[in-house]
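**Student:** need a structure here:
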Amino acid sequence: MSKSFGAMSVAQLSVLIQSGAADPVDVAETVFESIANYADKAVFTTLLEGRAMEEARASSKRLREGRSLGLLDGIPIAWKDLFDIEGLPTTAGSVVLAATAPASCDAAIVGLLRRAGMVAIGRTNMSEFAFSGLGINPHYGTPVNPRGTDLPRIPGGSSSGAGVAVAAGLVPVAMGTDTGGSVRIPAAFNGIVGYKATSGRHVMDGVYPLAKSLDSLGPLCRSVRDAVWIDAAMRGLTAPDVIERPLRGLELLVPENVVFDAAEPGVVAAFEAALERFQSAGASVSRTIIPAFNEILDLMTRYGPLVTAEAFALHQERLAGPDAERMDHRVVMRTRLGSRTTAPDYIAILEARRRLIGGVDRLVGDRILAFPTVAHVAPPIAPLEENDELFFATNNRTLRNTALGNFLDWCGASIPCGTGESGMPVGLLLSATASRDEALLGAALAAEAVVRGDFV
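**Tutor:** Presented below is the predicted three-dimensional model:
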């Protein structure tokens, strides 16, 4: 049993720990053993074995004394290399930050989950400065998608190591960030669950930013229930407050424009099969064009993407100095495009965003949106590393569906719905308008078994 601790869901492992059938110290030790034995060394950038064992021993003592902190006490968690960890520099997947001053304290969200009893295992790899949906990193290596059986495939980004760590059974949950899809994309590509919260739902202190107007947090895990439990602790709650919604009467809205453009046949087939299962379970499905989707793409063509403008403002000084030579040249090229967005352009984007959010909120109402998380399955790594033009085209295509939700400030959860080309996982994205996270998660709780079908 111990060898599979990291491959369990949070809920499964919690039952063992709370009942005394598993000890947090043994759990942590076997997790580190699994990581040491895992062939791909690009999943983690830093392991926190000393800290983790101290936290695990404290958890074990509490449980023996009948002082459990709750459902998450003793559960291992991995942290994306954007979260401050006391005593370590926060490198954000880049070598240029490796010599910066160590963090004086944990990021606020790290502290909240530590207070819930969770055990910090290490930091996971990522796209440099979180600025890619593919997960390729030339500095620390690219984690290989464990679902691929034919050739090495991308993990998705930017939370690449987080997605692989969970999908490979190394940890039950890993924390990511999502600015354009960085939680939901690796979840979809690796066949796991990824929840992106409404921006502002979780405290961001001590999290290295990409674009503050769009940044949000969320866990990558094995089940929606796991995401609900983690989300509660991220908000300082001692117990989850999300109520499962019945599928009968649930209204799903499927956009007909943009999100299916150039979609792989296998992705569409897996998505449509899941919709049929929804309808058989009593949910209603309607389809409509969402004009805002095309307007968002037009805005990006006219003014440049909002994320790129804000990333350039963050990194402008770095890009003008010697550090640019030490960065991934693709990150440098993409970030420098933000210099083309003038101050009037930036204001025009923000004004259009407010208008579009209001219009889409009225159109969608209380319905839950559903469409493929990504319109294709995880492609091979090698061609993307060798061809910059292919890299940028694939990155844009990978981010397209999820980035729409970030721009409109939606919350979203990607759930595996089957397989597509080469037997690779396909994700179905459920989304809701801003601050309707409880409604989204309640629907996702009820829908998960239906969405998954026979996907394991």
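**Student:** Could you use CA atoms for every contact and neighbour count after this?
**Tutor:** Will do.
**Student:** now the strands: where do they sit in the stretch 1-150 of the chain?
**Tutor:** Under the criterion DSSP state E, counting those that start in this stretch, the stretch 1-150 of the chain carries strands at the ranges 44-47, 76-80, 119-124.
**Student:** And the ones you listed: which comes nearest residue 203?
**Tutor:** strand 76-80 (15.2 Å; C-alpha to C-alpha).
**Student:** Could you pick out the longest helix of this structure?
**Tutor:** Among the segments of the chain that qualify as a helix by DSSP state H, the longest is helix 343-364.
**Student:** quick one more, to check against the first:
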Amino acid sequence: MTKPYGAMSIAELAALIQTGAVDPLEVTQGVLADIKAHPDKAIFVTLTEERAVAEAEASSKRLKEGRSLGLLDGIPIAWKDLFDLEGMPTTAGSKVLKAAHPAAKDAAVVDLLKQAGMVAIGRTNMSEFAFSGIGINPHYGTPHNPRSTDEPRIPGGSSSGAAVSVAAGLVPVAMGTDTGGSIRIPAGLNGIVGYKATRGRYLMDGVYPLATSLDSLGPLCRSVLDAVWIDAAMRGSSVAPVTRQPREALEVVVPTNGVFDGAEPGVVAAFEAAIERLQKQGCRISRTAFPAFDELPKLMAQYGPLVTAEAFALHRQKLAGPEAADIDPRVVARTRLGEKTSLADYIAILEARARMTAETEALIGDRFVAMPSVAHVAPPIAPLKADDDRFFATNGKTLRNTGFGNFLDWCGVSIPCGTGDAGMPVGFLLSGKANADGPLLQAAMAWEEVIRG
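**Tutor:** Below you'll find the model as predicted:
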């Protein structure tokens, strides 16, 4: 073996398991051992070792009897601390949920991937209540971006541990959630692939919410093909409905407003280099202003963010009681802003959202949208911990590009496209309108190598 099992792609590891070159139990034991030996103890909140071994043994038995459940049988997966795992409380990165009742059953998508033979390794760390794009957690520690060579840098949030567990080579895939960028941001900052599905593409039973009108799910992994396989299994299919086709030139529109404001030169250079590679391969690139990108900040200034209003409605009882003292003060401060959004304001936001989404879909047509996943590379952790103003300003900028897609109900894939300052990864975000997941994944799979360069 030339590299750890957790550092392999799903496709690479599946080939070894399905041919009998390695046993699922050996894979699981190796992955667990590597996680325990890893110096960053903030990546995982807990390991589900007993469950993982039992699932790996069952997979091993099936394979020896010629009863493989498919390409995902025996593949380890880590779950963000928002997904119910039977017999465990779901803590959502928070101390106040430690005493919650253990889940009576797995979340629906956890069960679907278990039926596909996947092995649940453990729960990954996250921003508390999924309410930050930075990934800092004062309760369980902050996972360090493994791509940093100079000083500890942020992992991105809120699926911080999920992204780092893959980028550090500990697991081939981890599951995240995305309300304002929580899959695509850490994928971009850690140099891996992150796929955010259209909201509603998967069953949400047993997934702890943040804002139900924005919440979506998706995997963090090493390739678009890996994401395609996971997507199929999460929809209950044993065969991926997304197939490779002869590569056709993409039609891509790049927004000229909003997404490049204050962007680091290194990020812009890496993104534009990827655009140039696509153009050289015959892809048609156009650039235009998106009116919604100018209107959304004004809408938020007038009524407050949609996510904040819904997060306050979810957590208002905690904020009114003694539990508030045990919640990250920055999460408390941001959530309490939602109290200012009246019911009339909330309805006005939803009405504007429907109109802006329709207008933007008409503007896009059948094209895909491309922009940098994040306007900057992962910044150092220490200054953000020390300065509230700096934290909130950086958080807003980190969430900006991806947040447009959540508000407009897009699906999106972040693919590594180069490096920026300090040699840190830059993500190329390719997005499609609602329910264009199949065409998006097909296009991303076909053009991934060109985007990566």
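**Student:** TM-score of the superposition?
**Tutor:** The TM-score (TM-score structural alignment, normalised by the length of structure 2) is 0.99; 453 aligned residues with a C-alpha RMSD of 0.7 Å.
**Student:** circling back to that earlier point, can you redo the strands of the stretch 1-150 of structure 1 as a markdown table, where the extra columns are mean neighbour count and distance to residue 57 of structure 1?
**Tutor:** Formatted as a markdown table, the strands of the stretch 1-150 of structure 1 follow (neighbours: other C-alpha atoms under 10 Å; distance: least, C-alpha to C-alpha, whole Å):
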| stretch | mean neighbour count | distance to residue 57 of structure 1 |
| --- | --- | --- |
| strand 44-47 | 19 | 17 |
| strand 76-80 | 28 | 12 |
| strand 119-124 | 28 | 10 |
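**Student:** can you tell which of these is closest to residue 357 of structure 1?
**Tutor:** strand 76-80 (29.2 Å).
**Student:** with structure 2 superposed, average distance for that closest one?
**Tutor:** Superposed on structure 2, strand 76-80 of structure 1 shows a mean distance of 0.1 Å to its aligned residues (mean C-alpha distance after the TM-score superposition for structure 1).
**Student:** contacting residues around that strand?
**Tutor:** Defining contact as C-alpha atoms under 8 Å, 6 or more residues apart in numbering, one finds that strand 76-80 of structure 1 is touched by 27-28, 118-126, 159, 161-162, 171-177.
**Student:** show me what contacts residue 320 of structure 2?
**Tutor:** Contacts of residue 320 of structure 2 (C-alpha under 8 Å, 6+ apart): none.
**Student:** Counterpart of it over in structure 1?
**Tutor:** By TM-score structural alignment, residue 320 of structure 2 lines up with residue 320 in structure 1.
**Student:** Which position in structure 2 pairs with residue 183 of structure 1?
**Tutor:** Aligned by TM-score structural alignment, residue 183 of structure 1 pairs with residue 183 of structure 2.
**Student:** Likewise for residue 140 of structure 1?
**Tutor:** That one, residue 140 of structure 1, aligns with residue 140 by TM-score structural alignment.
**Student:** Excluding chain neighbours, give the residue nearest to residue 307 of structure 1 in space.
**Tutor:** residue 211 (5.4 Å; C-alpha to C-alpha, 6 or more residues apart in numbering).
**Student:** what's the spacing between that neighbour and residue 222 of structure 1?
**Tutor:** As for residue 211 of structure 1, its distance to residue 222 of structure 1 is 28 Å (criterion: C-alpha to C-alpha, to the nearest Å).
**Student:** If anything else comes up later, I'll come back, but that's it for now.
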